[in-house]
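need a structure here:
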Amino acid sequence: MPKLKSRKAAAKRFRRTGSGKIVRRKAFKNHLLQHKSPTRKSRLSKLVVVNERDAENVEMMLPYL
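Below is the predicted model of the structure:
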């Protein structure tokens, strides 16, 4: 049986926590930051757990994650 390939675009965006959950970065923190408040930018910096409805798709894209 050949090895399965992972989707490289997904591999760069997701990782697994120690407990097995999949985490991602938040959107809207790459440019146009001068008008966003420090509180908002701080909140956007944190990682969040992927929604359970999307987690299945991510796991299919990353078979060995």
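
only C-alpha atoms for contact and neighbour calcs from this point on.
Fine.

who touches the helix or strand hosting Ala55?
Using DSSP states H and E, Ala55 sits in helix 52-61. Contacts to helix 52-61, defined as Cα atoms under 8 Å, 6 or more residues apart in numbering, come from residues Ser6, Arg7, Ala10, Ile22, Leu65.

for comparison, sequence B:
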Amino acid sequence: MPKLKTKSGAKKRFKVTGTGKVLYAQAGKRHGMIKRTNKQIRNLRGTAVLFKTDGDNIKRFFLPHA
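Here you go, the predicted structure:
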């Protein structure tokens, strides 16, 4: 059997917590901040947790060793 490789794109974008939840950085803060309201910018700070089913798919297909 060949080894299962982790998708390197997913490795950079997601982090699995100790309890098995998948964290991701929120989209919409790379450029174009002038268009966005201060409230939008404030609410996009930090990381968020994926829904359980989406997180399970990420771990199954892209992060097999997580």
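
now the TM-score, please.
Superposed pair, TM-score by TM-score structural alignment, normalised by the length of structure 1: 0.82. Supporting alignment: 65 aligned residues with a Cα RMSD of 1.5 Å.

still on that earlier bit, which of the contacts of helix 52-61 of structure 1 ranks first by neighbour count?
Ile22 (21 neighbours; other Cα atoms under 10 Å).

excluding chain neighbours, what is closest to that residue?
Arg16 (4.5 Å; Cα to Cα, 6 or more residues apart in numbering).

so what's that neighbour up against?
Arg16 of structure 1 touches Ile22, Val23, Leu65, counting by Cα under 8 Å, 6+ apart.

would you turn those into a markdown table with secondary structure and distance to Ser37 of structure 1?
As requested, the contacts of Arg16 of structure 1 are arranged in a markdown table below (DSSP: H, G, I helix; E, B strand; the rest coil; distance: Cα to Cα, whole Å):
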| residue | secondary structure | distance to Ser37 of structure 1 |
| --- | --- | --- |
| Ile22 | strand | 28 |
| Val23 | strand | 24 |
| Leu65 | coil | 35 |
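
which contacts among these does structure 2 share?
Retained in structure 2 (both residues aligned by TM-score structural alignment, their matches' Cα atoms under 8 Å) from the contacts of Arg16 of structure 1: Ile22, Val23, Leu65.

of those residues, closest to Met1 of structure 1?
Leu65 (18.7 Å; Cα to Cα).

which residue, other than its chain neighbours, is closest to Arg13 of structure 2?
Arg13 of structure 2 sits nearest to Tyr24 (Cα to Cα, 6+ apart), 6.2 Å away.
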